[in-house]
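1. Quick one: sequence plus predicted model below, questions after.
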Amino acid sequence: MPSEITALRASFFDFTGVVSRPEEIADRARYLEDGVLLLEAGRIVGLYAWDARPPLPDEVIDLRGRLIVPGFIDTHIHYPQTEMIGAYGEQLLEWLNHYTFPVESQYHCPDHAATMSEFFLQQLLANGTTSALVFGTVHPQSVDALFSAADAINMRMIAGKVMMDRHAPDALLETPEQSYADTRALIARWHGRGRLSYALTPRFAPTSSSALLEKVQQLRQEFPDVWLHTHLSENPQEVAWVKALFPERQGYLDVYHHHQLTGRRSLFAHCLHLDDREWQCLHETDSAIAFCPTSNLFLGSGLFNLKRSWEQGVKTGIGTDVGAGTTFNMLQTLGEAYKVGQLQQYRLSAAEAFYHATLGGACALDLHDHIGNFSAGKEADFVVIDPAVSPLQRLRLSHSKDIWEQLFMLMTLGDDRNIAQTWINGRAVWSRDAGCTQR
């Protein structure tokens, strides 16, 4: 039996191709004030201007007045930290000890992990996020629960269990051998199942002995198509600690590079305090960065140099970094990214911001052949945005002369109220009116 074509009429915005310089972004932008998107079997058939539409099915979903953009891609987030978001008063290392480790110790319980996985995915969908690169905890059951919940709605998800064997509470530590065995079993169980992928997830260098990193390296060699997800140079005290723990290495990044953990599908969160040699290494190895503005500001860690990432040719996506990050909402996160740029005399345009949150994030995750825009054949993940849900937004929208001002208004005044629907794999799985995931 032929599958059904779904047609949606609305305004549409995306980017038609990957760029290497910010000056190219606006030229790759595509805006259709009145367009129609055709879907079939979970994929994009095509995006057309309404006046140039092909033959359509009898029923067209009319969403005029709404703006449809590709689903937001969160390149760094911790699902177990959802329940401690907004924890007061610490910088990174103290924050881990006072808040993070106690919360993560609960995830040995499969029921707790399942409950929080469902809640976490609900938050992603309610905020228009359709793909994410996610930290679990050291417990395999934390990853089993998250992947099970994502698989139930056919959501594209990359995740992994934390790997760490020192400098954490005893209940959260494992031996390198145990970490290897548990991770290997998770890869066999989940990697490549549906739209799920696995990420090797050493928490960061301070909680990783050389013996553990050797096991991560072994897994990377055995499974070269998995991802590598960790932290790098988030906090000055952390950087100094790494230098003391690994005096034989040339710097923080060299701890990972020495173990062959840089490269395509390696994503390093934060990267606030890199030296010239580390920037060059990220470029030469085709590694990627997650820019996490809300958590960098919340923990007082520093300001990410987005201009430098362009100059060095390092792929960069946006991470909400919940729970140090203070919102699941990508619109609010982009607003904070703009302010980080302003503090460094870098003007983050709406075009560049939405690029990083969609196709740029897909590129950082090496998923740009699958998601990130409305090209024919791509997976049909997108978000329906109501551009004016408050009197203030309606007033500002009435004075917006083009799509760029409309997008900038959304990233400075927008929040979860603007998310009307979230579509996963060609199906509306979350609706603001319904207020819940639709299975």
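-> Sure thing, it's come through.
2. hey, let's count contacts and neighbours off CA atoms from now on
-> OK.
3. does Tyr346 really touch Lys307, like I thought?
-> Yes. Between Tyr346 and Lys307 there is a contact at 7.0 Å, judged by C-alpha atoms under 8 Å.
4. Now do the SS call for Glu238.
-> What DSSP: H, G, I helix; E, B strand; the rest coil gives for Glu238 is helix.
5. Let me know whether it touches Gln91 as I believe.
-> No. Glu238 is not in contact with Gln91 according to C-alpha under 8 Å; the separation is 10.3 Å.
6. Settle it for me: which of these two has more neighbours?
-> Legend: neighbour count by other C-alpha atoms under 10 Å for Glu238 and Gln91, higher for Glu238 (19 against 16).
7. Quick check: the gap between the closest residue to the more buried one other than its chain neighbours and Thr207.
-> Using C-alpha to C-alpha, 6 or more residues apart in numbering and skipping residues adjacent in sequence, the residue nearest Glu238 is Leu93, 7.2 Å away. Using C-alpha to C-alpha, to the nearest Å, Leu93 is found at 11 Å from Thr207.
8. who's more crowded, those two?
-> Thr207 (17 against 13).
9. from memory that one sits against Val162, does it?
-> No. Applying C-alpha under 8 Å, one finds Thr207 not in contact with Val162, separated by 10.1 Å.
10. Just the buried positions in the strand or helix carrying Leu219, please.
-> Using DSSP states H and E, Leu219 falls within helix 210-222. For helix 210-222, a neighbour-count test (16 or more other C-alpha atoms under 10 Å) marks Ser210, Leu212, Leu213, Glu214, Lys215, Val216, Gln217, Leu219, Arg220 as buried.
11. Second structure for comparison follows:
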Amino acid sequence: MSVKAYLGSIFYLTDDPAVIKAPDCYCYWPDGMLVCEDGMITAVGPRDEVEKTLPEAAEIIDHSGSLIIPGFIDTHIHFPQLDMIASFGEQLLDWLERYTFPEEAKFKDPAHAKECADFFLDELLRNGTTTALVYGTVHKQSVDALFEEALARNMRLITGKALMDRNVPEAVRDTTAESSDRDNRELIERWHGKGRLGYAITPRFAPACSDEQLTLAGKLLREHPEVLMHTHLSENVSEIDWVKDLYPTAKDYLDVYDRFGLLTNQSVFAHCVHLEGQEFQRMAERGAAISYCPTSNLFLGSGLFNMKEAEKYGVDVGLGTDVGAGTSFSLLQTMNEAYKVCHLRGHKLDAFKSFYLATLGGAKALNLTDKVGSLEVGKEADFLVLDMHATPLLSRRLKHANTVEETLFVLSMLGDDRTISHTYVAGVCQHRKS
């Protein structure tokens, strides 16, 4: 691959704005240059400095007038719920029974899984998501289909088959805990580390998994310290009450996962809307991460995530769209809703933190900061070009933005899929707005 240099305004975070205050937590060059070779970032900085170091044969791609940022990282999304997004009227448990499980049963058909995987990944790229932690279904073939399509696009994608062997319909239930463990082991062997793919052991949630299944999941996690564990936690009050009935001696919902060895620095817990202080503290002590899913939490009426409390205890947090309970693939729209949820909690979510959650914060949650999340030299060349004139309103409003922080905030409030001009994956353009 030849050396390519991209011109434009360049922005990325280097640290958590809640820990290292602006401007020390980011890099920004109004007239910048990003240089890539063989899918990696080899130089970045002010154009007048970086341009001097270019080899004569370098190809220059001009995105002047646009903003270049790292690719978005979605830390929680359900690929098989693609066709049930915007389903009316239910909270979590009834929503699963009425919509989710019947839809996921269709993924027994490999052809259906492949067609959905193809559309799903293209939609991620169209919305600027270059890395994602994704739920499959209980069917091994759904995971195969998603990995195959992600490999073809060279995406950094982490997924796993959903583990469910009780309290769910037969069509989406594992035959036995042992069969699900065999499936996991075969999938790890086949896919983990292939291209830019990674595996996640994926219990649906504690009520859907027997003690035997959770025990085997914990054992597998210990045997494979390089994979993730991905599940749901404290999303809905009725769900929490159900867990209390199933595990009356547990200290809390988090303790259930801890008992089975599933609370580690490999763990990503989606939602965490109703956590208490001691749960945040235990998550921080173990290095576990949270996926904050505001559009889903609002749509299902689940509650308002407490970002300030997560920051207080130092828990790593990334953003998740949670499609299909979430209502958009766009992490820009997800930032919009995250701001509103924080506002209702009495906390002002600034623009630097919003973009941190969608980029470097997501990478940290997924243990990927050595690979993605920023545009530092040595990172993989996953980046976006944002169209500052994507809509007439956005264009008009940005004329009055006097700082980079204001520009980012306006993008997070008014931006959506139309704002994504180009999506580059490992230095290759995988989406270009028509």
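-> Yep, it's here. For clarity, every value in this text was computed on a predicted model and none was experimentally measured.
12. The longest helix seen in structure 2: how far from the chain's middle?
-> Counting by DSSP state H, the longest helix found in structure 2 is helix 110-126. Relative to the chain's own centre, helix 110-126 of structure 2 is displaced by 17 Å; criterion: C-alpha atoms, centre = their mean, to the nearest Å.
13. Show me which positions of that helix end up buried.
-> Going by neighbour count (16+ other C-alpha under 10 Å), the buried part of helix 110-126 of structure 2 is 110, 113-114, 116-118, 120-126.
14. and the next helix-or-strand element following it, what does it pack onto?
-> Proceeding N to C from helix 110-126 of structure 2, the next assigned helix or strand is strand 129-135, under DSSP H and E. Using 3 or more C-alpha pairs under 8 Å, 6 or more residues apart in numbering; DSSP states H and E as the contact test, the elements touching strand 129-135 of structure 2 are strand 72-78, strand 156-160, strand 420-425.
15. can we see that at 6 Å?
-> strand 72-78, strand 156-160 (3 or more C-alpha pairs under 6 Å, 6 or more residues apart in numbering; DSSP states H and E).
16. which outside residues touch it?
-> Gly71, Phe72, Ile73, Asp74, Thr75, His76, Ile77, His78, Arg156, Leu157, Ile158, Thr159 (C-alpha atoms under 6 Å, 6 or more residues apart in numbering).
17. quick one: what's aligned to the second one in structure 1?
-> This means Phe72 of structure 2. Matched by TM-score structural alignment, Phe72 of structure 2 corresponds to Phe72 in structure 1.
18. how close does the residue nearest to its match when sequence neighbours are not counted get to Leu359 of structure 1?
-> In space, and not counting its chain neighbours, Phe72 of structure 1 is closest to Thr129: 4.4 Å by C-alpha to C-alpha, 6+ apart. In this view, Thr129 of structure 1 and Leu359 of structure 1 are 13 Å apart by C-alpha to C-alpha.
19. Arg249 of structure 1 now?
-> Arg249 of structure 1 is 35 Å from Leu359 of structure 1, by C-alpha to C-alpha.
20. Neighbour count: the two, which is higher?
-> For the pair Arg249 of structure 1 and Leu359, the greater number of neighbours falls to Leu359 (29 against 16), based on other C-alpha under 10 Å.
21. Surely the more buried one and Gly372 touch.
-> Yes. Using C-alpha atoms under 6 Å, Leu359 of structure 1 is in contact with Gly372, at 4.1 Å.
22. Then Val168 of structure 2 would be within a strand, right?
-> No. Val168 of structure 2: not assigned to a strand; according to three-state DSSP it is coil.
23. Now Pro30 of structure 2: which helix or strand?
-> strand 26-37.
24. In structure 1, what range does that strand match?
-> Alignment note (TM-score structural alignment): strand 26-37 of structure 2 is matched to residues 29-40 of structure 1.
25. Tell me the buried residues in the matching stretch?
-> For stretch 29-40 of structure 1, the neighbour count (16+ other C-alpha under 10 Å) marks Ala29, Leu32, Glu33, Asp34, Gly35, Val36, Leu37, Leu38, Leu39, Glu40 as buried.
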